[in-house]
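Peer 1: Got a predicted structure plus its sequence, pasted below:
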Amino acid sequence: MSDGWRVGGGLNGGYQLSLLGNAMRAALPKHPDPVAVSAYYISPAEAGPVTAAVRPLRVGGRTATVAADLKQDDEIRLSVLATYGDLDSFPADDVRTTAEPIAMPPREECVPNTLAPDEVKQMAPFTQRFEMLFHPDEIGWAVGKPSGRGQITAWFRLADDREPDPLSLLMAVDALPPVTFDLGLMGWAPTVELSAHVRAKPAPGWLRLRHRTRNIAGGMFEEDCEVWDSTDRLVAQSRQLALLPR
């Protein structure tokens, strides 16, 4: 694993999850896409060699259930239980939702992550792996004026112009800064558990991401994420429980 995906004291959790997701995909040739993923982050991962131990538990017709561990130095860093399928075989026109697409200003009116200070880029180099254009009304936390609403929204795409796919969505749901930044609580917020649902293959183009939180208790907070593609399709949802920044 590359140090270029580091944030604070460890490697980004979404990056780890997408790598392990790729290993699970390799073990399930008839079920290539993550559908439901529950990930437990056991210890911080570092740059260097890792091993993916994958155990298919049941392979059915439409879905397969699989367990996997990401191991480093004989320790488990990440443990996952997941359901995989073939999103191309799911009924594409069966969509009934009350969810409303994320409304964003034009990209030229948003605030790019490239404006981050050099010390932030050095502390969290993973932020340079993609382009983020933040909603101008939700970027006050970057200049010491958080809104207190607990919401961060942004346009998003990978920096190498790779189009989004189901595996990259596992990374995207953990890509934005911790939503606690908008509450004035800055710093690395380690994930305890993350559950992600991939609802459809994303269309080419920019994604729109929104992180929200409503409850802080016991030194932890929940972070809900929605990912919308360029066709206004809700393609991924997640909730994670994370530790408050120290």
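Peer 2: Received, thanks.

Peer 1: CA only for contacts and neighbour counts going forward, please
Peer 2: Will do.

Peer 1: Helices along the chain, start to end?
Peer 2: Ranges of helices within the chain are 13-26, 118-123, 166-172, based on DSSP state H.

Peer 1: Mind putting those helices into TSV with mean neighbour count and distance to A103?
Peer 2: Shown next, in TSV, are the helices of the chain (neighbours: other Cα atoms under 10 Å; distance: least, Cα to Cα, whole Å):
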stretch	mean neighbour count	distance to A103
helix 13-26	22	24
helix 118-123	13	28
helix 166-172	23	18
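
Peer 1: And here is the other one:
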Amino acid sequence: MAQAVQASIGDSEFDRDTAVTLRAPGVHEARLSAGWTIFGAVNGGYLLALTGRALSGTLPHPDPFTVSAHYLSASRPGPAVIRTETVRTGRTLSTGQASLVQYEEDGTEVERIRVLATHGDLDGLAPEVRTSARPPAIPPYERCPGPADAPVSLPGGAEIMDRLAVRLDPATAGWVLGAPSGRGEMRGWFGLADGRDPDPLALLLAVDALPPTSFDLGLKGWTPTVELTVHIRCRPAPGPLRVAISTRNLAGGFLEEDAEIWDSADRLVAQSRQLAKAPL
């Protein structure tokens, strides 16, 4: 169904590009890779995974349960500093905050993203599930087009797509041919191009990695995230993920995006909502 496994968790391009180095208590150095950009700006899901890795090294609990991020300015490839702080520690959950900053040429510090997150241990969750949610109806992987099948490149450039194995549901890919459905939907298969299986940090990337729903509304251009909240529900099974994103309300120049991530075992592994600026 998907590409052959070549990389493993902990030894992939995603892991290398989200690596952080602890320089002092609560101070981590990182380098934002140009490989995760779209329209010249660093992808918001990649930034969330990067700050999530720093918080996982700070808090006593390893896995993100809920993460809320405010994007304060557009990040650019290059060096960055992530400052983390423990807010509260309990027996099963711990909460921390992180701030990612970069520096202008004159040395001025600019905050890019601020995150508040609660972590726990996904392996310790109760097994019972009661849900009315159902996996999205997406055609088989082989019947969904990928970037190489598009007649034109994504406007503005999208280096991130070279690092992903994304295939879109044809019902939500009409915008590629100039025929958006107008429903504000985006569905597809998601994986990493080097075959690395998903983990909780990859889920933070996946919620913001498909083309924006604004494309299906007939709008073109960068759709910058203002705020993004992600809930990680369980550790994903190996294999490709299915992603379903929708928006119901574009007003005042802003739109919301609600996302669901399903794993190969038909489990709802992550949910998110974000507020984004609509393209001009």
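Peer 2: Cool, the structure landed. Source: prediction; values computed, not measured.

Peer 1: returning to that earlier point: out of the helices of the first structure, nearest to G219 of the first structure?
Peer 2: Nearest to G219 of the first structure among the helices of the first structure is helix 13-26 (19.2 Å), distances taken as Cα to Cα.

Peer 1: mean per-residue distance, the closest one to the second structure?
Peer 2: Taken over the aligned residues, the distance from helix 13-26 of the first structure to the second structure averages 0.4 Å (mean Cα distance after the TM-score superposition for the first structure).

Peer 1: who are the neighbours in contact with P238 of the second structure?
Peer 2: 197-198, 263-264 (Cα atoms under 8 Å, 6 or more residues apart in numbering).

Peer 1: Please report how far the residue nearest in space to the middle of the second structure lies from V152 of the second structure.
Peer 2: Of all residues in the second structure, the one closest to the mean position by Cα atoms, centre = their mean is L205, 2.3 Å from it. Distance from L205 of the second structure to V152 of the second structure, counting by Cα to Cα, to the nearest Å: 25 Å.

Peer 1: can you check M186 of the second structure too?
Peer 2: Look at M186 of the second structure and V152 of the second structure: by Cα to Cα, they are 18 Å apart.

Peer 1: before we move on, the earlier item: now for the helices of the first structure, which one comes closest to G60 of the first structure?
Peer 2: Judged by Cα to Cα, the one of these that comes nearest to G60 of the first structure is helix 13-26, at 14.7 Å.

Peer 1: so that closest one corresponds to what in the second structure?
Peer 2: With TM-score structural alignment applied, helix 13-26 of the first structure matches the range 44-57 in the second structure.

Peer 1: just stretch 186-200 of the first structure next, same as before
Peer 2: With TM-score structural alignment as the criterion, stretch 186-200 of the first structure aligns to 220-234.

Peer 1: Endpoint to endpoint, the matching stretch covers what distance?
Peer 2: Between the opening and closing residues of stretch 220-234 of the second structure there is a gap of 34 Å (Cα to Cα).

Peer 1: gap between it and the chain center?
Peer 2: 7 Å (Cα atoms, centre = their mean, to the nearest Å).

Peer 1: try stretch 125-139 of the first structure
Peer 2: How far stretch 125-139 of the first structure lies from its chain's middle: 13 Å, per Cα atoms, centre = their mean.

Peer 1: Same check on stretch 139-155 of the first structure?
Peer 2: Centre-to-centre, stretch 139-155 of the first structure and its host chain are 18 Å apart (Cα atoms, centre = their mean).

Peer 1: same check, this time on stretch 215-233 of the second structure
Peer 2: Distance of stretch 215-233 of the second structure from its chain centroid, counting by Cα atoms, centre = their mean, is 10 Å.

Peer 1: And for stretch 148-160 of the second structure?
Peer 2: With Cα atoms, centre = their mean, you get 19 Å for stretch 148-160 of the second structure.

Peer 1: what about the strands in the stretch 51-200 of the second structure?
Peer 2: Taking DSSP state E, counting those that start in this stretch as the test, the strands found in the stretch 51-200 of the second structure are 63-71, 78-89, 94-103, 109-120, 167-168, 185-190.

Peer 1: Run the chain-centre distance for the third one.
Peer 2: To tie it back to what came earlier, the one meant is strand 94-103 of the second structure. In terms of Cα atoms, centre = their mean, the centre of strand 94-103 of the second structure is found 17 Å from the chain centre.

Peer 1: quick one on the thing from earlier: my read: the residue nearest to the centre of the second structure touches L48, true?
Peer 2: Yes - using Cα atoms under 8 Å, L205 of the second structure is in contact with L48, at 6.9 Å.

Peer 1: returning to that earlier point: drop anything exposed from the contacts of P238 of the second structure.
Peer 2: By neighbour count, with 16 or more other Cα atoms under 10 Å, those hold 197-198, 263 as buried.

Peer 1: Could you dump these into CSV and include distance to R16 of the second structure?
Peer 2: Formatted as CSV, these follow (distance: Cα to Cα, whole Å):
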residue, distance to R16 of the second structure
D197, 15
P198, 15
D263, 24
